[in-house]
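Colleague: How does the following fold in three dimensions:
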Amino acid sequence: MLRLDADHVLRLVQPGDGAALARAYTTNRDHLAPWEPVRSVDFYTATWQERHVEHSVADTDSGRGYRFVLVSDDGEIRGRMNLNNVVRGAFRSADLGYWIDASRLRRGLAGRGVAELIRFAGEELSLHRLQAATLLDNVASQRVLSSAGFTEIGLAPQYLHIAGEWRDHRLFQRILA
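Modeller: This next block holds a predicted model:
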């Protein structure tokens, strides 16, 4: 568990988080809609989220992915930060993704969380590189990445299916070691 400020900790997803994740996603549904795939109605249920937690824990156990939750002092989940698609061998890389609750924006939580994941990826996982992608107009996320030492490495046309459309993304990387 990593303390990001007086009111928030970052920790790995754990069994039993499904209901809190469902509340977090439901509360932030409109906030996240422009940045994420179109979600099914089931996605917003505790049952669906708890199944995803089970997969996330299995991914952590196998070293394929590390999904974290940002938890406020009231016990509610206020964001997610993930290291996905962990590849070992000669590549030693992962994809970074994150979101912060709409009520917690502009507090520096994304920047501090990304810094902690960089540290975790380098020191705990011995990764060489992290990659992140943002929609072209997601300037706030691009600022977080730039402040954390990521550099832009290119443009990926029609990279992800977001908000019902194939959308172009800016690609960033951070070399860790």
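Colleague: From here on, just use CA atoms for contacts and neighbour counts.
Modeller: OK.
Colleague: where exactly do the helices run in this structure?
Modeller: Taking DSSP state H to define them, one finds helices in the chain at 18-27, 29-32, 46-62, 109-119, 139-147.
Colleague: Would you mind giving those helices as a markdown table with distance to Leu130 and mean neighbour count added?
Modeller: Formatted as a markdown table, the helices of the chain follow (distance: least, Cα to Cα, whole Å; neighbours: other Cα atoms under 10 Å):
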| stretch | distance to Leu130 | mean neighbour count |
| --- | --- | --- |
| helix 18-27 | 25 | 19 |
| helix 29-32 | 23 | 15 |
| helix 46-62 | 17 | 17 |
| helix 109-119 | 8 | 20 |
| helix 139-147 | 11 | 16 |
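Colleague: Just to check, Glu50 is in contact with Pro15?
Modeller: Yes: counting by Cα atoms under 8 Å, Glu50 does reach Pro15; the two are 7.1 Å apart.
Colleague: Let's see this one next, to set against the first:
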Amino acid sequence: MLHRLRAAFAPAAVPEQHTRTVLSRGHSHGDLNDAPAGLPVALRPVRATDGERWSAARIEDQQLLQPFEPTVQGDWATAHSPQAWRKTFHNLQILSADRVLVPMVIDIDGEFAGQLTIGNIQYGTVSSAWIGYWVHSRFQGQGVATAAVALGVDLGMQVVGLHRIEATVMPENVASRKVLEKTGFRIEGHLQRNLHINGEWRDHLLVAQTQEETAPEGVVRTLVNRGILGLAVNRN
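Modeller: Below you'll find the model as predicted:
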């Protein structure tokens, strides 16, 4: 019985190249239609060759990332060295092969701009996962996170086949809270001392959305219609 349920509700395999691209929009001081055109944002699978760029971005942005990320073992530079990427990539590949995690790179015109991960994918009558992301400081303030999360939610629901996607965010992380709200997440609760962040246990807000709350055409198309993202195209 469990095997049949797992087969019936199992998320679809994620294609090797998820090349859908949307245009982010820069900050606006008024009407969204006046917001400057943004950047072409896409998601692609992580690669073994991402190590150098991953390491450089993570080390450069330590002061921005560390206050909001799980505590690392040892020092930040060692934990994010190109050598550390080899182990990280290996672990991501194992979890991806087991179909419990979808590890993606946020790609802007071929440049490594951050990561987006759909993790803890559960099957059967749960059919849910969490989503997490980070964006390199070079690309912040240009709507890239909003575009990436919109793509990620559509990937999770339309390609992987999830019913529910959730995320956790620290209450003081205002920028990330705005991204999640803009892309359709609603607050479900306050988790006390939920994750060990930068050396101490920290509270988080639990946010989520389900298929019933998402327009049939997806989050990307909804935000395009609202003028928050540019028209989506396929890079084929």
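Colleague: got TSV for the helices of the first structure, with distance to Tyr98 of the first structure too?
Modeller: Shown next, in TSV, are these (distance: least, Cα to Cα, whole Å):
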stretch	distance to Tyr98 of the first structure
helix 18-27	13
helix 29-32	11
helix 46-62	15
helix 109-119	8
helix 139-147	9
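Colleague: Quick check: which of those is nearest to Leu70 of the first structure?
Modeller: helix 109-119 (8.4 Å; Cα to Cα).
Colleague: That closest one vs the second structure - mean distance after superposition?
Modeller: Following the fit onto the second structure, the mean deviation recorded for helix 109-119 of the first structure is 0.8 Å by mean Cα distance after the TM-score superposition for the first structure.
Colleague: From the rest of the structure, what touches that helix?
Modeller: With contacts defined as Cα atoms under 8 Å, 6 or more residues apart in numbering, helix 109-119 of the first structure is touched by 2, 4-5, 10, 81, 83, 98-100, 130, 144-145, 147-148, 176.
Colleague: ok, now stretch 37-46 of the second structure?
Modeller: Residues contacting stretch 37-46 of the second structure (Cα under 8 Å, 6+ apart): 16-26, 89, 102-109, 116, 142-144, 147-148, 151-152, 230.
Colleague: Out of those residues, which end up buried?
Modeller: Restricting the contacts of stretch 37-46 of the second structure to buried positions leaves 18-26, 89, 102-108, 116, 142-144, 147-148, 151-152, 230, with burial counted as 16 or more other Cα atoms under 10 Å.
Colleague: Can you tell me the closest non-neighbouring residue to Glu36 of the first structure?
Modeller: Distance criterion Cα to Cα, 6 or more residues apart in numbering; nearest residue to Glu36 of the first structure, sequence neighbours excluded, is Ile162 at 5.1 Å.
Colleague: Val233 of the second structure too?
Modeller: Using Cα to Cα, 6+ apart, the nearest residue to Val233 of the second structure is Thr21, at 5.5 Å.
Colleague: Show me what that neighbour lines up with in the first structure.
Modeller: Taking TM-score structural alignment, the alignment pairs Thr21 of the second structure with Arg3 from the first structure.
Colleague: Also Gly124 of the second structure?
Modeller: So Gly124 of the second structure corresponds to Gly89, using TM-score structural alignment.
Colleague: Kindly report the same for Glu188 of the second structure.
Modeller: Checking with TM-score structural alignment, Glu188 of the second structure has Ile153 as its match.
Colleague: need the contact list for that match.
Modeller: 170-173.
Colleague: let's see it at 7 Å
Modeller: By Cα atoms under 7 Å, 6 or more residues apart in numbering, the contact list for Ile153 of the first structure reads 171-173.
Colleague: if I look at the aligned residue in the second structure for Gly79 of the first structure, how far off is Val144 of the second structure?
Modeller: Residue pairing (TM-score structural alignment): Gly79 of the first structure is matched to Gly114 of the second structure. Separation of Gly114 of the second structure from Val144 of the second structure (Cα to Cα, to the nearest Å) stands at 10 Å.
Colleague: How about Asp98 of the second structure?
Modeller: 29 Å.
Colleague: for Phe68 of the second structure, same thing?
Modeller: From Phe68 of the second structure to Val144 of the second structure the distance is 18 Å (Cα to Cα).
Colleague: One more: Met170 of the second structure?
Modeller: In terms of Cα to Cα, Met170 of the second structure sits 20 Å off from Val144 of the second structure.
Colleague: contacting residues around the alignment partner in the first structure of Met157 of the second structure?
Modeller: Met157 of the second structure maps onto Gly122 in the first structure, with residues paired by TM-score structural alignment. Listed by Cα under 7 Å, 6+ apart, the contact set of Gly122 of the first structure reads 128, 176.
Colleague: how about the residue nearest the centre of the second structure, what does it touch?
Modeller: Nearest residue to the geometric centre of the second structure (Cα atoms, centre = their mean): Leu116, 3.1 Å. Going by Cα under 7 Å, 6+ apart, Leu116 of the second structure touches 103-106, 132-134.
Colleague: With respect to Gln158 of the first structure, which of the helices of the first structure lies nearest?
Modeller: Once the helices of the first structure are compared by Cα to Cα, helix 139-147 is nearest, at 18.1 Å.
Colleague: distance from the closest one to the second structure after superposition?
Modeller: Counting by mean Cα distance after the TM-score superposition for the first structure, helix 139-147 of the first structure comes out at 1.0 Å.
Colleague: centre of the chain versus that helix, how much separation?
Modeller: Relative to its parent chain, helix 139-147 of the first structure has a centroid offset of 14 Å by Cα atoms, centre = their mean, to the nearest Å.
Colleague: I'd assumed Ile100 was in contact with Val71 of the first structure.
Modeller: No: using Cα atoms under 7 Å, Val71 of the first structure is not in contact with Ile100; the gap is 10.6 Å.
Colleague: That's all I had, so thanks and see you.
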